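quick one, fold the following:
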Amino acid sequence: MPADPVTTPDARVRIPREIWVLIAAGFVIALGFGLITPVLPRFAQSFDVGATASSVVVSAFAFFRLLFAPAGGRLIARLGERPVYLTGLVIVAISTGATAFAHSYWQLLVFRGLGGIGSVMFTVSAVALIVRLAPPSIRARVSSAYASSFLIGGVGGPVVGGLLGGLGLRVPFIVYAVALLVAAGIVFVFLKDASLRPKEGDPVLPVMAVRDGWRDSAYRAAVGSAFANGWGNFGVRNAILPLFAAAVIVDQSLDQATRESRQALVAGAALAVFAVGNAVGLTFAGRTSDRVGRKPYIVGGLVVSGVFTALTGFSDSLPVLLGLSLAAGLGAGTLNPAQQASLADVVGRERNGGPALAAFQMAQDTGAIIGPVIAGTLVDHGSFGLAFAVTGVITLLAAVPWFRARETHPVRAGALST
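The predicted structure is shown next:
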């Protein structure tokens, strides 16, 4: 049963100011992250390693996020969201700056991996705050607005990163470190009083443990789709797509300087177009799933994302790659706000959902760790087409549990039961 009373979506309900602060910070973070996405795999390969080793660099970030997730949840409970959020941003900024000056593959792996510790700190802090502050009737709209800030930043970031990559593979990392410090400044100034810790004398909210969530079919399905989303859209796409663009799409007969510049631009364009499709899907699903329900958008998003991801490895030209990236992004964007809103429905506003939210995030990070390593191995010992096909199948399989999962949207669930 939903933890909140049945509410009707209301366009007049405003998004709280604290969430707008997080949205602005999210845009800056995503813009900076987008700068390094097109160049990170090729930066790793500049140390004479193959696709598998370069993919491990992408996975290392998620691996450290996964390891530190339980401790991050405890820190939030003890210190509050704002200090944990700020500390996380600073840690990622320092790690990213150090990455720019890595002189070996192993230094790159360690510096990039350590940034995952800070990443999980500010990610879980933001999600926990949004779950509690978002009015139930506009949860999908809030999730869409927050995710859209990342996507809008993600549209411009890869393009700018591709251009900066032409100036040197280390330059985007320096710019990203500065962007993170800017985001920390935004939160420090405008989010002074936001905290989920109860004030003295306030009742302590009951904790929703993972085992409590696991009894809910929607929570179990969300954990599965989070794993697939991490595998495909956070892991494989960021790790393998730039290598695919460099090896297949760009003319290998060009001189080295021109070829490297084109590779960065093509990879940046493909990731930016994926982000455009993602933004369109987020906007559509965010505006309508508060009325229609969560499941149609989650299932549809997984199917569309899975099919077009599977086809990506068979691209033989830039227009085809861009078209498939746009469609896959549309599916991923349709999935995310509905999935986030469904998770918020399960937790509700009257419980501390920290452990359950952390487990959801850990499932996504696990996918982001395993996916690139397996895909990189498939590239080294098979083909890009095989790597993307397996990733698409994983995404499609994640839709299966949702067919049997309950609808968590209170209005839609009530209509279905009558």
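
switch to C-alpha atoms for all contacts and neighbour counts from now on
Fine.

helices of the stretch 251-400 of the chain, start to end?
For the stretch 251-400 of the chain, the helices defined by DSSP state H, counting those that start in this stretch cover 256-292, 295-312, 318-347, 354-381, 384-397, 400-404.

adding mean neighbour count, write these out as JSON lines.
Output for the helices of the stretch 251-400 of the chain, formatted as JSON lines (neighbours: other Cα atoms under 10 Å):
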{"stretch": "helix 256-292", "mean neighbour count": "24"}
{"stretch": "helix 295-312", "mean neighbour count": "24"}
{"stretch": "helix 318-347", "mean neighbour count": "26"}
{"stretch": "helix 354-381", "mean neighbour count": "24"}
{"stretch": "helix 384-397", "mean neighbour count": "22"}
{"stretch": "helix 400-404", "mean neighbour count": "16"}
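
make a markdown table from those helices and add distance to Val28 to it.
As requested, the helices of the stretch 251-400 of the chain are arranged in a markdown table below (distance: least, Cα to Cα, whole Å):
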| stretch | distance to Val28 |
| --- | --- |
| helix 256-292 | 15 |
| helix 295-312 | 26 |
| helix 318-347 | 19 |
| helix 354-381 | 21 |
| helix 384-397 | 29 |
| helix 400-404 | 33 |
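
ok, which of those helices comes nearest Phe68?
helix 354-381 (9.4 Å; Cα to Cα).

packing partners for the closest one?
Identification of packing neighbours for helix 354-381 by 3 or more Cα pairs under 8 Å, 6 or more residues apart in numbering; DSSP states H and E yields helix 51-79, helix 105-133, helix 210-214, helix 217-229, helix 237-244, helix 384-397.

if we go to 7 Å?
If you count contacts as 3 or more Cα pairs under 7 Å, 6 or more residues apart in numbering; DSSP states H and E, helix 354-381 packs onto helix 51-79, helix 210-214, helix 217-229, helix 384-397.

quick one, which of the ones you listed is nearest to Gly376?
Closest to Gly376 of these is helix 51-79 (Cα to Cα; 4.1 Å).

now the helix or strand just after that closest one against helix 105-133, angle please.
The element immediately downstream of helix 51-79 (helix or strand, assigned by DSSP states H and E) is helix 81-100. Helix 81-100 runs at 160 degrees relative to helix 105-133, counting by axes from the mean of the first three to the mean of the last three Cα atoms, to 10 degrees.

any idea how far helix 81-100 is from the chain center?
17 Å (Cα atoms, centre = their mean, to the nearest Å).

which strands and helices lie in contact with that helix?
Here helix 81-100 touches helix 105-133, helix 171-190, going by 3+ Cα pairs under 7 Å, 6+ apart.

one more, please, to line up against the first structure:
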Amino acid sequence: MTITAPDPRPQRLTALFFAVLLDLIGFGIILPLLPFFASDMGASGFEVGLLVMVYSAIQLVMAPTWGRLSDRLGRRPILIIGLVGSAASYALFATADSLLVLFVSRIVGGFGGSTIPVAQAYIADVTPPSKRAGSMGLIGAAFGLGFVIGPALGGILSTISYTTAGYAAAGICLLNAGLALAVLPESRRSEAPPTTPRFDLPEALRQAADSKQVRRILVVYLFLTMAFSALQPTLSLLADARFAMDARQAGYLFALLGLVSVVMQGMLVRRLVPRVGERALLRASAFPFAAGLLLVGLSASTAGLLAGLVLLGLGYGGAIPSVLGLLSRSADPDRQGAALGLGQSVGSSARVLGPLMAGGLFDLRVSLPYVVAAGLVALGLTATTHLSQPGDRPPAD
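Presented below is the predicted three-dimensional model:
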């Protein structure tokens, strides 16, 4: 009688899921508090945008670097180093007494928070190709839950102090690092070939230049991501300036937005795409996306603000999976890696440009970041006119 050993992959994926989830809860705790904390230190809207931008800029540089290092040193040590780095950044946040220290905390946080590609490589190591897409969804689920739980928890902790919230985020990351050290096994075999190949940006750009469809999708993705990233530095500031909300209430606003987006992405998109296709869903989602931004920016009541966030969550939750699905389906099978890598670079660049733009516009007028962001969505919608649904006849240029 042969006894089959239990498959260790589910346990590894569960451990990884909780590692990513706890990391994102720590990030979410700080999300609604940073603009308030910086403003208390005299920061302008533009400087708050810079605080958000520098984190994304470090991630843009470090994410591929961590991925390549994990091919040489293993996934587990890099993930643990990232968690310890995130904990250090939140401890700096908790003790910050100047904008300079806040900037240092965000830089350190950018280094520590750049390990998502390593988590994706971990999944690739332990999952057969036929099941890899479903397993990658664990990271999306962790993102969604993290951006619901984290801001709500941060808002609650802010009623004690920002310092308490910072130390709580640091403690969660340190606990997470300890758990990863104890229960997360190494996934990479020393003899295995790299699963995180070096991303060649010039080559990817040359390949994208061969396809009008891919170029247009990347333009749409840039506009939509810039539009959404305008919220991160300004939503808390708007809630305070217009409705005298505190950090606790701002945390609930971010949690509401995250919840609606998770429901849209996790439950509705997968049912709608097979029926209408990514292109139609993308175009339809642009309308609540833009309307939500305008309603948030121009709202004169709390009810209007909440309605705008719901519309925004529905629009964003429908648009982003659709545009990424179009990108994947429009690229040649042998160019998938280049296309998706280029998409990741475009998204990261948008998260650098968007907050910087929004912070500067906020200093001019509270509603301006949202009006301009809605305009970016409108430009993105215009750019979808000549997109084709893969499998259909392309529209005339």
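
just name the most buried of the helices and strands packed on helix 81-100 of the first structure.
Of all those, helix 105-133 carries the top mean neighbour count, a mean of 22, counting by mean count of other Cα atoms under 10 Å.

switch the helices and strands packed on helix 81-100 of the first structure over to TSV; also include distance to Ala24 of the first structure.
Below are these laid out as TSV (distance: least, Cα to Cα, whole Å):
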stretch	distance to Ala24 of the first structure
helix 105-133	12
helix 171-190	8
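
among those helices, which comes closest to Phe284 of the first structure?
helix 105-133 (19.9 Å).

the closest one vs helix 171-190, what angle?
Going by the same axes, to 10 degrees, helix 105-133 of the first structure makes 30 degrees with helix 171-190.

report all helices and strands that helix 105-133 of the first structure contacts.
helix 51-79, helix 81-100.

save these as TSV, and put in mean neighbour count too.
As requested, those are exported to TSV (neighbours: other Cα under 10 Å):
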stretch	mean neighbour count
helix 51-79	22
helix 81-100	23
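
can you add distance to Leu321 of the first structure and give those helices back as TSV?
Converted to TSV, those look like this (distance: least, Cα to Cα, whole Å):
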stretch	distance to Leu321 of the first structure
helix 51-79	20
helix 81-100	29
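
so which of those is nearest Ser225 of the first structure?
Of these, the one closest to Ser225 of the first structure (Cα to Cα) turns out to be helix 51-79, at 16.5 Å.

show me what Gly166 of the first structure aligns to in the second structure.
Applying TM-score structural alignment, one finds that Gly166 of the first structure aligns to Thr159 in the second structure.

what of Val210 of the first structure?
Under the alignment (TM-score structural alignment), Val210 of the first structure maps onto Ala204 of the second structure.

Arg76 of the second structure pairs with which position in the first structure?
By TM-score structural alignment, Arg76 of the second structure lines up with Arg82.

what about its match, distance to Ala399 of the first structure?
Distance, Arg82 of the first structure to Ala399 of the first structure, by Cα to Cα, to the nearest Å: 35 Å.

ok, now Met362 of the first structure?
Met362 of the first structure is 19 Å from Ala399 of the first structure, by Cα to Cα.

now do Leu40 of the first structure
The gap separating Leu40 of the first structure from Ala399 of the first structure is 30 Å, by Cα to Cα.

pick out whichever of the two has more residues nearby.
A direct count of neighbours by other Cα atoms under 10 Å for Leu40 of the first structure and Ala399 places Leu40 higher, at 27 against 23.

contacting residues for the residue positioned nearest the centre of the second structure?
Nearest to the geometric centre of the second structure sits Phe143, at 7.3 Å (Cα atoms, centre = their mean). Contacts for Phe143 of the second structure were tallied using Cα atoms under 7 Å, 6 or more residues apart in numbering; they are 21, 24.

please, which helix or strand holds the nearest residue to Ala124 of the second structure once chain neighbours are set aside?
Once flanking residues are discounted, Ala124 of the second structure sits nearest to Arg132: 6.6 Å by Cα to Cα, 6 or more residues apart in numbering. Element membership for Arg132 of the second structure (DSSP H and E) is helix 129-158.

buried residues, that helix. List them.
Within helix 129-158 of the second structure, the residues that count as buried by 16 or more other Cα atoms under 10 Å are 135-136, 138-158.

my read: Pro242 of the first structure touches Leu40, true?
No: judged on Cα atoms under 7 Å, Pro242 of the first structure makes no contact with Leu40 at a distance of 8.6 Å.

next one: Ser95 of the first structure from Ala30 of the first structure, what distance?
Ser95 of the first structure is 16 Å from Ala30 of the first structure, by Cα to Cα.

so what's whatever residue of the first structure lines up with Asp23 of the second structure closest to, chain neighbours aside?
Asp23 of the second structure maps onto Ile29 in the first structure, with residues paired by TM-score structural alignment. Leaving aside its chain neighbours, Ile29 of the first structure sits nearest to Leu180 (5.9 Å; criterion: Cα to Cα, 6+ apart).

residues contacting the residue lying closest to Thr87 of the first structure once chain neighbours are set aside?
Spatial nearest neighbour of Thr87 of the first structure, excluding adjacent residues (Cα to Cα, 6+ apart): Gly118 at 7.0 Å. Counting by Cα under 7 Å, 6+ apart, Gly118 of the first structure touches 87-89, 91-92.

what's the answer for Tyr122 of the second structure, then?
75, 187 are the contacts of Tyr122 of the second structure under Cα under 7 Å, 6+ apart.

can you do 10 Å?
Residues counted as contacts of Tyr122 of the second structure (Cα atoms under 10 Å, 6 or more residues apart in numbering) are 12-13, 16, 70, 74-76, 79, 116, 136, 186-188, 195-196.

if we can go back for a sec, what's the burial count for the match of Gly166 of the first structure?
13.

returning to that earlier point: residue in the second structure matching the residue nearest to Thr87 of the first structure?
The pairwise alignment with the second structure assigns Gly118 of the first structure to Gly112, based on TM-score structural alignment.

roughly how far does that match sit from Pro64 of the second structure?
Distance of Gly112 of the second structure to Pro64 of the second structure, computed by Cα to Cα: 13 Å.

what of Asp200 of the second structure?
Applying Cα to Cα to Asp200 of the second structure and Pro64 of the second structure gives a distance of 10 Å.

what touches both of these two?
Residues touching both Asp200 of the second structure and Pro64 (Cα under 10 Å, 6+ apart): Gly341.

and the aligned partner of Ala368 of the first structure in the second structure, how far is that from Pro35 of the second structure?
If you follow Ala368 of the first structure across to the second structure using TM-score structural alignment, you land on Arg351. Distance, Arg351 of the second structure to Pro35 of the second structure, using Cα to Cα: 16 Å.
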